[in-house]
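In: only the shape, not the letters, is given here:
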């Protein structure tokens, strides 16, 4: 991707655009999963999409290099943990509150990991971390049915996001993105469908076509969103891409208000703005 005068942290314009599109798609598939009345079933259907699409992909693409397997396995495991935590947070609180917390925690966690790995973090990025933290506190004190257990689980979800973000960024520098993504999604895909089968059993036969369409469609959107993020991460700017991706909190707040009729309120609007401002600072 060619460089341009426009771009966060010196990122090429193409990388910025890809990441912002991925952010919008990511908020969309999370909203689709949240919109299914039985959210376990929603995530299970997304897992079915992962399994079918990535299963076909690996038949065409083959296996990754031997040295890539630790990254593939670790990322798939963290994605499963992330999905389970995300599902739990949606059961405990409002989408427009728990989602911004989960996505807001991830950028500063990635930044901390980057520093621990010996990479320099500019002052603006440190400032952004403080601003994001302030926004998260405001979100926690805002309206909605989210409780401290919901916010805690959402925060843990953000840590899982940070973990697989760093792993994936290291992997795509050496492994073709399509091959890596196909195997990573194939390995994680069957887990939630298996859990749903054990917990729901025969009740799954009575699924409405609308739920099937939303769940399977959410899986397709999710695959596309994360594929774009992986391509963006080949730029090498892990923290900046992670921060830009979390602009999805803005899309999520709008989706929650428009489609789920969740109250925003002044506190939430201001808090979402603070988190978004912090994300911009982290990406500079």
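Out: Yes, it's here. Everything numeric in this text was worked out from a predicted model, so none of it was measured.

In: hey, let's count contacts and neighbours off CA atoms from now on
Out: Fine.

In: any buried residues in stretch 102-118, and which?
Out: 102-114 (16 or more other C-alpha atoms under 10 Å).

In: please list the residues outside it that contact it.
Out: 120-121, 129, 132-133, 136, 154-163, 165-166, 238-239, 242-243, 246, 248-249, 275, 279, 282 (C-alpha atoms under 8 Å, 6 or more residues apart in numbering).

In: let me have the buried residues of stretch 102-118 in JSON lines, extended by distance to residue 258 and secondary structure.
Out: As requested, the buried residues of stretch 102-118 are exported to JSON lines (distance: C-alpha to C-alpha, whole Å; DSSP: H, G, I helix; E, B strand; the rest coil):
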{"residue": "102", "distance to residue 258": "20", "secondary structure": "helix"}
{"residue": "103", "distance to residue 258": "20", "secondary structure": "helix"}
{"residue": "104", "distance to residue 258": "21", "secondary structure": "helix"}
{"residue": "105", "distance to residue 258": "24", "secondary structure": "helix"}
{"residue": "106", "distance to residue 258": "25", "secondary structure": "helix"}
{"residue": "107", "distance to residue 258": "26", "secondary structure": "helix"}
{"residue": "108", "distance to residue 258": "29", "secondary structure": "helix"}
{"residue": "109", "distance to residue 258": "30", "secondary structure": "helix"}
{"residue": "110", "distance to residue 258": "31", "secondary structure": "helix"}
{"residue": "111", "distance to residue 258": "32", "secondary structure": "helix"}
{"residue": "112", "distance to residue 258": "34", "secondary structure": "helix"}
{"residue": "113", "distance to residue 258": "36", "secondary structure": "helix"}
{"residue": "114", "distance to residue 258": "36", "secondary structure": "helix"}
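
In: pasting the second one now:
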């Protein structure tokens, strides 16, 4: 992985933590995610018009990605209803790199060194340590199945997106079409489950949701682009350093506690990132 790709993925990690924080801010997490999804559609269509067409062979990958992104958003929003950013986010993101790495080693042709796999394991260990507080701090354990469901969906769409972008011949256009499919699927799904009242009616919610959607696109597009130049498992692991940004946002903006355990987990994550770079 080159330095440029490395820094780009770190930027994507920050954007990912940022849009999650914006969703967490709202009184209705599902409503905020619906706004984000609605805005995704015009963003995606605008990018489609400015980029080369994708190979038709990538269409099934786009549809599969849209479905798995629906599952990811569904589980994540319900987890945020039950826990804070610095607990839900690590759990939701923590298991994904391990799943991706194991699958990649077994079924994909990506060349990942032993040191990079050690780095992936260290990053995952730090993220899991960050999430440990759900068991020791008396927090709502009902967030766990939703957060873990989100982790499984994250691992699935990471693999789908990495392969789909390679098949597409145009990663930017692929991301744009996935955004469209994702936005349409989630919006229609939530309308079917919750009715029209799920859509917030106030301007502040729309402003925050729109900004979150733009940040989401930036994080997603950079990550998919990076996967065309570096092994999927390594990009997926490095992207999980967004936990550092999420913890800082939770601490400085939301007033969440920063104990020794969180500080130690942050150091472990940074160490894992360095192993993937050296």
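Out: Sure, I can see it. As the structure is a prediction and not an experimental result, all values here were calculated from the model.

In: inside strands: which ones of the contacts of stretch 102-118 of structure 1?
Out: The subset of those located in strands under the criterion DSSP state E is empty.

In: buried subset of those residues?
Out: 129, 132-133, 136, 154-163, 165-166, 238-239, 242-243, 246, 248-249, 275, 279, 282.

In: mind jotting down where the helices sit in the stretch 1-150 of structure 1?
Out: Taking DSSP state H, counting those that start in this stretch as the criterion, the stretch 1-150 of structure 1 contains helices spanning 13-35, 39-61, 69-92, 95-116, 123-141, 148-172.

In: from those, which stretch is densest packed?
Out: helix 95-116 (a mean of 24; mean count of other C-alpha atoms under 10 Å).

In: give the aligned range of that helix in structure 2.
Out: Under TM-score structural alignment, helix 95-116 of structure 1 corresponds to residues 85-106 of structure 2.

In: for that stretch, measure first residue to last.
Out: 33 Å (C-alpha to C-alpha, to the nearest Å).

In: starting at the chain centroid, how far to that stretch?
Out: Offset of stretch 85-106 of structure 2 from its chain centre (C-alpha atoms, centre = their mean, to the nearest Å): 10 Å.

In: now stretch 226-239 of structure 2
Out: Using C-alpha atoms, centre = their mean, the offset of stretch 226-239 of structure 2 from its chain centre is 13 Å.

In: start to end distance for it?
Out: End-to-end distance (C-alpha to C-alpha), stretch 226-239 of structure 2: 10 Å.

In: what comes up buried for that stretch?
Out: Buried-residue list, stretch 226-239 of structure 2, by 16+ other C-alpha under 10 Å: 226-227, 230-239.

In: just to revisit the earlier point, save the buried residues of stretch 102-118 of structure 1 as TSV, and put in distance to residue 263 of structure 1 too.
Out: Shown next, in TSV, are these (distance: C-alpha to C-alpha, whole Å):
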residue	distance to residue 263 of structure 1
102	19
103	19
104	20
105	22
106	24
107	26
108	27
109	28
110	30
111	32
112	33
113	35
114	36
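
In: closest one of the residues you listed to residue 223 of structure 1?
Out: Within the buried residues of stretch 102-118 of structure 1, the smallest distance to residue 223 of structure 1 is 17.6 Å, found for residue 103 (C-alpha to C-alpha).
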